[in-house]
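Novice: Turn this into a model:
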Amino acid sequence: MTSQTWFITGASRGIGLELARAALAAGHRVAATSRRHADIVAALGTHEGLLALDLDVTDSSQIAAAVAATQARFGGIDVLVNNAGYGYLGLFEESTEDDVRAQFETNVFGLFAVTRAVLPVMRAQRRGHVFNVSSVGGISGAASGSLYCSTKFAVEGFSISLADEVKGFGIHVTIVGPGYIRTDFLDARSVRFATTSVDDYAALSAELRGFFEDRSHQQAGDPVRLAEAFLQLAAEKAPPLRFSAGSDALEILDTRLASLKQERDAYADLSRSVDGSWA
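Specialist: Next comes the predicted model:
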């Protein structure tokens, strides 16, 4: 396998940390970033191929500095993994405007900003691979996911469009849509729940919160195996535009596809009736 330079956001724990560890073990160079680079060093130690950097994806000056430092150290960036993000789980009417903006600032606008900073490097090289970490929530919504899922739907639409824009420069884009992966995504360090309440939603809100808390650190997906899948995808000459990670992700995808097909067929005649002829 050819050695590559990886730039990974959200690399201090969870999927990002396991991916950084796996990439280093495979002989790649890794610029691993998080809000506190000391957490990365504490987890991975020092390594000739590791560059640990402070990076808040909502801070444009930190993004520019991290990309510049990676170029100075490694000479380029072959693989970008937009992994930084968090889950806001709460019913829409129990969410505030600040909740909405904060979720989009990190999960969408932060991802946009990092991608915008790295693409010129990849274009100059005429090669690169952008991985945007989405979720099963990027193809199917559910109660409590109105904010989180909407950010992931945005990431998927962005990624599909971006892939068409940069393919002429030898740059690939792959959406990775994990199912429930056994990380701290659902514990207090990561997930955020709605802090306001509406009486009509009280029972549903409590049920959903209990559902997620019961599954924290009990998820079936293995982050180590997911990291191995990233490495395999990055080695592909023709990588997929979208990769669903986990059997649960496949089941959710299949259910969504079947639902779309059922509704498509049921209303096909009405759909065609919208067509008109030019006068």
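
Novice: contacts and neighbour counts: CA atoms only from here.
Specialist: Will do.

Novice: Helix, strand or coil: sort out F243 for me.
Specialist: What DSSP: H, G, I helix; E, B strand; the rest coil gives for F243 is strand.

Novice: Please verify my assumption that it contacts I175.
Specialist: Yes. With contact defined as Cα atoms under 8 Å, F243 counts as touching I175 (6.1 Å).

Novice: Looking at those two, which is more packed in?
Specialist: For F243 and I175, the more surrounded residue by other Cα atoms under 10 Å is I175, and the numbers stand at 26 against 19.

Novice: compare with the first, here's sequence two:
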Amino acid sequence: MNELTWIITGATRGFGRSMAEDALSRGDSVVAAVRRPEAMADLTGKYPDQLEVVRFDATSVDGVAAVVSAATDRFGRIDVLVNNAGRGYVGAAEEVTEAELRESMELHLFVPVALTQAVLPIMRRQGGGTIVQMSSQGGRRSFPGVGAYTCAKFALEGWSEALAGEVAPFGVRVMIVEPSRFRTAFNEAGVLAFAEVSEVYRDVLAEVRARMATADGVQEGDPDAAATVIADLVHSDAVPLRLPLGAEAVEQIGTSYRTNLALLEQWAEVARGTDFAPTT
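Specialist: Below is the predicted model of the structure:
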């Protein structure tokens, strides 16, 4: 099929908005699962036959069934699920509260898992589909001050890598997208969450906090360009398991791979020495 039906969470701005606009411009249909449906009014007016907007709180699994039903009731099928909704959390491990950590895990892991589980039976019956998991360069490499965010992205990537092998026999593809800094709402005041600063970590994380707080509007990545790449791949015959986006992502993820490979080789003999001795 040339025309696809997408579900996109967090479609009011950033990557989600860019992907929705790109898909609609191609003639695809989109179910936008968003917290503020009124923010999609302009696209609803422009694409009344292709766009369905559903109110959805991406920090709770409660609305998952309604989103999936909206897609099948309106368009009869689901070809693409984009788990895009997310936000950043900044703070040291001792500063981030349990509630903040749990919210990050709900938003970036448990709700995407629930949505994926809900669409898979439909995709299997159709004989195909694509799951797009919007991760981050932080899904492969973490750094001080963002553990509450990256731990959820690491978990999503591990779960999705296993998923890819499980659903491939049914024609369902999984693509994990790992962007660097893109000019989305991620770093906006009121979107990016900061834990209460402690005296212990005030100086340790001062640079990280400042860098995250001042990045809005100067990020290198173009979300419209990213959306075009993602949609082109979704419409193609093959998708990569992992797709880094942005020059910084290529550099940071590449550095992570090389560093970890060097550590593996450094400690390889020690590691091998923990096996039982071979029997003769």
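
Novice: I'd like the distance between A185 of the second structure and A226 of the second structure.
Specialist: A185 of the second structure is 15 Å from A226 of the second structure, where distance means Cα to Cα, to the nearest Å.

Novice: Same question for L24 of the second structure.
Specialist: L24 of the second structure is 15 Å from A226 of the second structure, by Cα to Cα.

Novice: cool, G76 of the second structure as well?
Specialist: 28 Å.

Novice: quick one: which of these two has more around it?
Specialist: Using other Cα under 10 Å, the more surrounded residue of G76 of the second structure and A226 is A226, with 19 against 11.

Novice: Name the nearest residue to that one, ignoring sequence neighbours.
Specialist: Using Cα to Cα, 6 or more residues apart in numbering and skipping the chain neighbours, the partner closest in space to A226 of the second structure is L245 (7.0 Å).

Novice: What does the one you found correspond to in the first structure?
Specialist: Aligned by TM-score structural alignment, L245 of the second structure pairs with A245 of the first structure.

Novice: unless I'm mixing things up, its match is touching V176, no?
Specialist: Yes. At 6.9 Å, A245 of the first structure counts as touching V176 under the criterion of Cα under 8 Å.

Novice: Which one of the two is surrounded by more residues?
Specialist: V176 (27 against 22).

Novice: out of all of them, which strand in the first structure is the longest?
Specialist: The longest strand of the first structure (DSSP state E) is strand 171-178.

Novice: helix or strand right after it?
Specialist: Toward the C-terminus, strand 171-178 of the first structure is succeeded by strand 192-193 as the next helix or strand (DSSP states H and E).

Novice: any idea how far the most centrally placed residue in the first structure is from A227 of the first structure?
Specialist: The first structure has V133 as the residue nearest its centroid, 2.0 Å off, counting by Cα atoms, centre = their mean. Going from V133 of the first structure to A227 of the first structure by Cα to Cα gives 12 Å.

Novice: Repeat that for A42 of the first structure.
Specialist: Applying Cα to Cα to A42 of the first structure and A227 of the first structure gives a distance of 19 Å.

Novice: residue boundaries of the strands in the second structure?
Specialist: Applying DSSP E to the second structure gives strands spanning 5-9, 29-34, 51-55, 80-83, 89-90, 129-134, 172-179, 193-194, 242-245.

Novice: count of neighbours near L119 of the first structure?
Specialist: With other Cα under 10 Å as criterion, L119 of the first structure counts 19.

Novice: Who's the closest spatial neighbour of A65 of the second structure, skipping the chain neighbours?
Specialist: A118 (7.2 Å).

Novice: and the gap between the counterpart of that neighbour in the first structure and F7 of the first structure?
Specialist: Applying TM-score structural alignment, one finds that A118 of the second structure aligns to A117 in the first structure. Here A117 of the first structure is placed at a distance of 12 Å from F7 of the first structure (Cα to Cα).

Novice: These two: which is more packed in?
Specialist: F7 (26 against 17).

Novice: Was I right to think that one contacts G76?
Specialist: No. The criterion here is Cα under 8 Å, and F7 of the first structure misses it with G76 at 9.7 Å.

Novice: list the residues that contact both of the two?
Specialist: Residues touching both F7 of the first structure and G76 by Cα atoms under 8 Å, 6 or more residues apart in numbering: T70.
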